[in-house]
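Novice: Quick one: sequence plus predicted model below, questions after.
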Amino acid sequence: MYTLIDYSLDNELALIGLRRAPVNALGHQLRLEIQAAFQQASADPAVKALIVYGRELPFCAGADIAEFGDAAFAASPALPELLIELASSAKPMVAAVGGLALGGGLELALACGYRIAEPKARLGFPEITLGLLPGAGGTQRLPRLVGAEKAVELILSGQLLNAKSALDLGIVDRLAGAADSLLDSACAFARELLGQSAPAFPAYPHAEPGVATSGAALPADFFADYAASKAAQWHGQVAPQGVLDAVQAACELPLAAGLQRETELFDALLESPQSKALRHLFFAEREAGKVPGIDASLPLRPIAKVAVIGAGTMGGGIAMNFANIGIPVVLLEQKREALDRGLAQIRKNYEISAKRGKLTQEQLEQRMALLQGSLDYADLADADLVIEAVFESMEVKRQVFATLDEVCKPGAILASNTSTLDIDQIAACTRRPQDVIGLHFFSPANVMRLLEVVRGKQTALDVLATALKLGKQIGKLPVVSGVCYGFIGNRMLEPYSREAYRLLLEGATPAQVDRVLTDLGLNMGVLSMYDLVGIDVGYLIRTPMRAVLAEDPSYCRLADELYTLGRYGQKSGRGMYIYEGRERRDDPEVLTMAERLAGELGIQRRSISDQEIHDRCLFMLINEGIQILDEGIALRAGDIDLVWTCGYGFPTWLGGPLHYAEQLGLERVLSGIRQYREQLGAYGELWFKPAALLEQLVAAGKTRISKD
């Protein structure tokens, strides 16, 4: 009868074991079987109580996201419908939470009258990360358990609670003993409830969720004030307001009416472009690790020791990633002062984490003990992976790799952290190009999640597979890129920033350009970004592009002028803007400089609309991404979107540049590029060349970006 459930009896207890691998996602078939098992147990007079648990699996990681937008998602019993039925049980139901109870899985647990969790369990509502709210009773039952204030914080954070925190909040009733079987503990709990003649569903501790924890009623404007306080943080996002509206309904409506209101709000968010964009990224992340030719049977290279060359900000951050997971690291520098400074900065970073309660002092010392400083390449002889993080110069990097070729053991993986340089040229100076790969970390490397894994022409499959797995182990999101100038991210950054700088010569102001981009939802405008990372860094990265100056003497000229003047951005107090501490203000000198350069270059200045700034910056960004896909530098459009949302601050709720292009309409993007190609004369002819793939997709009437 059951294929996804293990149904059994233990005297007066019905045991409903969920066994839909890998995480008991609540797809339609599992919902059907839960309903059937519940009805069977309810109808059996010998059954006095029910226990729902994960049979050799986590309790439940939530709804089956793959069903969203599919008929199966709403097919009866839909999850809200099923949980209303379970919550009306005439017999006590105990949810035995092992592993995970997330989203719909936690809602399943809340629909049971009682909950017990193993100590290592994690519980939470991550729906906000998909542009959704808990839509199967979470926004109604949780406030009645913990109060509206705590419910709002938990749901909007999307963060997971450990079992002890869930117990303290009142989300679970008790914890199983660390050495006890969770199911045995749940059975004992159920029998205890029966011995006490406990009600099937106890009264909610916060039957009136609108009453604050202090005992007083929440202020009448609590939800409006809360939204106002978060307006800047939520800029452009619709799901947070949906959560507030749903929890407010829990405070103002009876449970049944509140559940209906929650369903309406959930359905609206499910169909919103923002949720579709966030779900696109969710599935893109699942796909990113899939590389043709690599499967689980491919043997990986063991990584027991790592070496990092360069103890600066980037090298130190890279080293921390490996120490964090218990891998010893040798940190190599040329001079003792630089090495000591780098190790001191790592300790300082760990001390900051310790002050924030993220590390104990013992853990801090354990990690520092894994870091060995060295001034001698000979200490790298037994490293399994060496990552070079030195100055962004081909000559310097080739010297480093030639030395590594001499000192490193056979089979060691040699990686470069270059952000733009040709991995194949670097590999060519070794006798083992098959062992060379690019690992482009993003600064700060111990924080930023993106890792561009750059596959050279001769990079061995097992080297690539090892790098991908190791990237995940250190908490990164590895995305594979082929070899080209700038790989995926920085190659797309080049035309995006080029247009921003050119627009300044044509009449836009830095503040206007940045505002258009931040209004779209980017973390910061491209000009502010270069002030942050360093005008000098941008200058050096653009070095290979300077050959275009013969064709376009305006190419990034304003940025080059700032570099020449030593205006490197925040680090020097002046760049595109003036900085006084953390305060930024506009600089009239930059406008004067732009006017002078425009005159020298014969560029006519005019009023620039916000729409033109948007189109020229974004369409060039998108066009380059499509070209990268067409060339095979990126494996799929989703990989490009992940790079730009995780590494460059592109708004996740827009899904990344290529997903955003699909939402705008590929025909609109193409026509815009063609319009500026014609409108901008020789400049347009040079730069506004539509990617061939974009033209092909539009001609074929396609609405999605894909090479297939």
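Specialist: Happy to help now that I have it.

Novice: make it CA atoms for all contacts and neighbour counts henceforth
Specialist: OK.

Novice: So for H28, what's the nearest residue that isn't a sequence neighbour?
Specialist: Excluding the flanking residues, the one nearest H28 by Cα to Cα, 6 or more residues apart in numbering is A72, at 5.9 Å.

Novice: wait, is the one you found part of a helix?
Specialist: Yes: under DSSP: H, G, I helix; E, B strand; the rest coil, A72 falls within a helix.

Novice: That one and V513, how far apart?
Specialist: 45 Å (Cα to Cα, to the nearest Å).

Novice: which one of these two has more residues nearby?
Specialist: Using other Cα atoms under 10 Å as the criterion, A72 and V513 rank with V513 on top: 26 against 16.

Novice: The more buried one in helix, strand or coil?
Specialist: Quick answer, by three-state DSSP: V513 is helix.

Novice: and here's the other structure:
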Amino acid sequence: MRKGPVLSHPVTMELHGDIAVIQVSNPPVNALSQAVRAGLSDTVTQAAEMAEVKAILICCAGRTFVAGADIREFGKPLMEPSLPDVIDQIEASTKPVVIALHGTALGGGLELALGGHYRIALASARFGLPEVMLGLLPGAGGTQRLPRLVPMSNAINMITSGGQIGAQDALEFGLIDQIASGDDIRNASLGYAKTLIETGAAPRPTSRLVCNPPEPGAMDAARAKLAKSARGQIAPQKALDALRGAIDLSFAEGLAQERALFKELMASDQRGAMIHAFFAERQVGKLDEIKGVAPRDVQTLGVVGGGTMGAGIATNALLAGLKVTLVERDSEATDRAYATVSGLLEGAMQRGKLGEAQYGEIMSDCFKTTTDYQEFAQSDIVIEAVFESIDVKKEVFEKLDAVCKPGAILASNTSYLDVDAIAAMTARPEDVIGLHFFSPAHVMKLLEIVVADRTAPEVTATGFALAKTLGKVAVRAGVCDGFIGNRILSHYRKALDGAVIAGASPFDVDRALVEFGLAMGPYAVSDLAGLDIGWATRKRLAPRRDPREAYAEFADRLCEMGRFGRKTGRGYYLYGEGRPAPDPEVDGIIAEERSAKGVIARALSDQEIVDRYMAAMVNEAARVVEEGIAQRPLDVDVTLLNGYGFPRWRGGPMYYADTVGPDKILRDITTFAAEDDFLWQPAPLLQRLVAEGKTFASLNT
């Protein structure tokens, strides 16, 4: 073996016989920085000029192949060489180029691999083009090369969904040529390259292959499907335009069209919003209070309560590799909880998220249900997920305080209640924290980490570390009724109820907000969650309700009639066979309330409904930020994006407010105050930002 010169860190080249091995080493994910692009260009040029080189192998050091662009270059002027030029250079090589893939090949990393002539991957490797998740499409030839290797239906799915596929699917589709045996991708790819040399394999540029045609009607069907599943998003539809170009145009023409579409999306508002969401989710866990603070070790987790939430938390923890003990009140409840968790894990197995052997190991060695709190004696953390009553939680925490080991963390999954009061029930308030999961807990990404007055910094750090283990997006919240998300929710729901009393129907509201980008309207969501949940909260808060509040009563009337939503077959909607249907009886109940209050109904436009929704949300969020319940506006955005269905392509409520202008939000509040000057009181922070000509983004640093 003869080592060649190092041309550019972090890309090196060395010779293994007649194979030039080019290695990228740009930890942690080998991102395609300018230095990497330049290094690849230089080393490929050098290898092409060396007479003794008969094949080129491109691989990566560390735990992964190139996992995408360098996020540090986002929003900055492009520095040469561009990625498309580097890929074109690799593809034009007169010597066979082998790409060795391990870890993840994502975005520009996969586009780089598509520019090689042959691809070999570890069985554990994964592949994806997630650009649509940033409001973009693959801009370095991905839309043109991928359908020349894989069936068009698979290319459409990968590019428009941004999802990943595994090595076995990649082999079956034609994305890769071989799955390496064992775990040493470097040696396996060297062996593959030697075989190619020995068999006289020639370069095989992907661009010269014929594009795989779609099935008849497939493109139109994909467009119609995306109009529903990606409602309002422009990137998936533009990606289909680019894929259409791969079918109808020459490679060069298709590449030019892809680039034009990419530039169009780069200039779009949606791209800016989704980039904001991307960075906000990476910034949200960076807190001064836990900087440099080591979290406590968590291997064993306890759950109190085996209902929907408790079973979901247990399932989430088991899938993350933790050992779980779940306590219920009696043997019938423990059996029911065991069956629920087992069923959820079986569902994960059916979706390919869990192997059969893993399932058996979890159920036999990692999970148990019991009625005995003493089983929590060695748990590292115990999460309470019982009925939302301070008296019930007091009883639970007194038991936990008595049996849990020193240093064990006691966490409450409360949605609204005072975590300081819960912590005061124990002799270890520094070990108490709120961990507010969202239902279904094994699916929803958001975890509000509620830090009480006496919560120790290492306990907060442990909450964030646990969230990462569980695959959650964690947001720090302060203590107040409802924390960040539910507090804001209660405010905008009052505003929407006010819109209904003014003249809109709940079904008008749902339709307008679905068109705005929500997956479900708020009244349909209430039906899904159960109307009795909100009813219990309203009754709990009734003694504190300000007499000046214009309280809408129709939701209470529905609950008094036993209409709790989907679970009772009736709520705002009727639930039978087929799609949920609006219920005229609901309109009658609301009409009676309007009459009793002397309100003459008027028509509200969809835009007014959206304006009320956003003004109420932003106004209360401004208070949440000013009070320190959320530390920054971006914390609010991450919360609403990941827990409340706010459309990602709008960036979050605070980003949206900056887009339309805080002054517009303030004007709307002033307008609506003519109808209800108690609900529509402008937040001081909002008023100050408008007066100073600033945005919410100015508070994120």
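Specialist: Perfect, thanks for sending it. Not measured: the values here are computed from a predicted model.

Novice: Any figure for the gap between the residue nearest to H28 of the first structure and K276 of the first structure?
Specialist: Computed as Cα to Cα, the A72 of the first structure to K276 of the first structure distance reads 17 Å.

Novice: in the stretch 351-500 of the first structure, which spans are strands?
Specialist: Ranges of strands in the stretch 351-500 of the first structure, per DSSP state E, counting those that start in this stretch, are 371-374, 385-388, 413-416, 436-441, 450-454, 477-481.

Novice: quick one: the last one aligns where in the second structure?
Specialist: Under TM-score structural alignment, strand 477-481 of the first structure corresponds to residues 473-477 of the second structure.

Novice: mean deviation of the matching stretch from the first structure?
Specialist: Its matched residues in the first structure lie on average 1.3 Å from stretch 473-477 of the second structure after superposition (mean Cα distance after the TM-score superposition for the first structure).

Novice: which ones are touching D269 of the second structure?
Specialist: Not one residue lies near D269 of the second structure by Cα atoms under 8 Å, 6 or more residues apart in numbering.

Novice: Would you mind giving the residues in the first structure matched to stretch 585-596 of the second structure?
Specialist: Mapping stretch 585-596 of the second structure onto the first structure (TM-score structural alignment) gives residues 589-600.

Novice: and what of stretch 233-245 of the second structure?
Specialist: Per the alignment by TM-score structural alignment, stretch 233-245 of the second structure matches residues 237-249 in the first structure.

Novice: Tell me if I'm right that P653 of the second structure and V638 touch.
Specialist: No: under the criterion of Cα atoms under 8 Å, P653 of the second structure makes no contact with V638, lying 9.4 Å away.

Novice: Identify the spatial nearest neighbour of the aligned residue in the second structure for Y579 of the first structure, chain neighbours not counted.
Specialist: With TM-score structural alignment as the criterion, Y579 of the first structure lines up with Y575 in the second structure. Nearest non-adjacent residue to Y575 of the second structure, counting by Cα to Cα, 6+ apart: G569, 4.7 Å away.

Novice: what residues are up against the one you found?
Specialist: Contacts for G569 of the second structure (Cα under 8 Å, 6+ apart) come out as 563, 575-576.

Novice: Quickly note the distance from it to D527 of the second structure.
Specialist: Using Cα to Cα, one gets 9 Å for the distance from G569 of the second structure to D527 of the second structure.

Novice: what's the answer for L136 of the second structure, then?
Specialist: Per Cα to Cα, L136 of the second structure is found 35 Å from D527 of the second structure.

Novice: So if I had to pick from those two, which one is more boxed in?
Specialist: Neighbour count, other Cα under 10 Å: between L136 of the second structure and D527, L136 has more, with 27 against 23.

Novice: what residue of the first structure takes the place of that one?
Specialist: Using TM-score structural alignment, the equivalent of L136 of the second structure in the first structure is L132.

Novice: Need the three-state assignment for that match.
Specialist: Per three-state DSSP, L132 of the first structure ends up coil.

Novice: Quick check: end-to-end length of stretch 26-44 of the second structure?
Specialist: End-to-end span of stretch 26-44 of the second structure (Cα to Cα): 18 Å.

Novice: That stretch maps to which residues in the first structure?
Specialist: Using TM-score structural alignment, stretch 26-44 of the second structure corresponds to residues 20-38 of the first structure.

Novice: For the matching stretch, give me every contacting residue.
Specialist: Applying Cα under 8 Å, 6+ apart, the set of residues contacting stretch 20-38 of the first structure is 2, 4-5, 7, 16, 18, 54, 57-64, 67, 72-73, 75-79, 82, 86, 104-105.

Novice: Could you do stretch 149-161 of the first structure as well?
Specialist: Contacts for stretch 149-161 of the first structure (Cα under 8 Å, 6+ apart): 122-129, 133-134, 139, 142-143, 212-213, 240, 243-244, 247.

Novice: picking up where we left off before, any chance of the strands of the stretch 351-500 of the first structure in CSV, with distance to L175 of the first structure and mean neighbour count too?
Specialist: Converted to CSV, those look like this (distance: least, Cα to Cα, whole Å; neighbours: other Cα atoms under 10 Å):
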stretch, distance to L175 of the first structure, mean neighbour count
strand 371-374, 38, 19
strand 385-388, 43, 25
strand 413-416, 45, 27
strand 436-441, 41, 28
strand 450-454, 37, 27
strand 477-481, 34, 26
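
Novice: Could you save those as JSON lines and add columns showing distance to T430 of the first structure?
Specialist: Shown next, in JSON lines, are the strands of the stretch 351-500 of the first structure (distance: least, Cα to Cα, whole Å):
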{"stretch": "strand 371-374", "distance to T430 of the first structure": "23"}
{"stretch": "strand 385-388", "distance to T430 of the first structure": "14"}
{"stretch": "strand 413-416", "distance to T430 of the first structure": "10"}
{"stretch": "strand 436-441", "distance to T430 of the first structure": "9"}
{"stretch": "strand 450-454", "distance to T430 of the first structure": "17"}
{"stretch": "strand 477-481", "distance to T430 of the first structure": "21"}
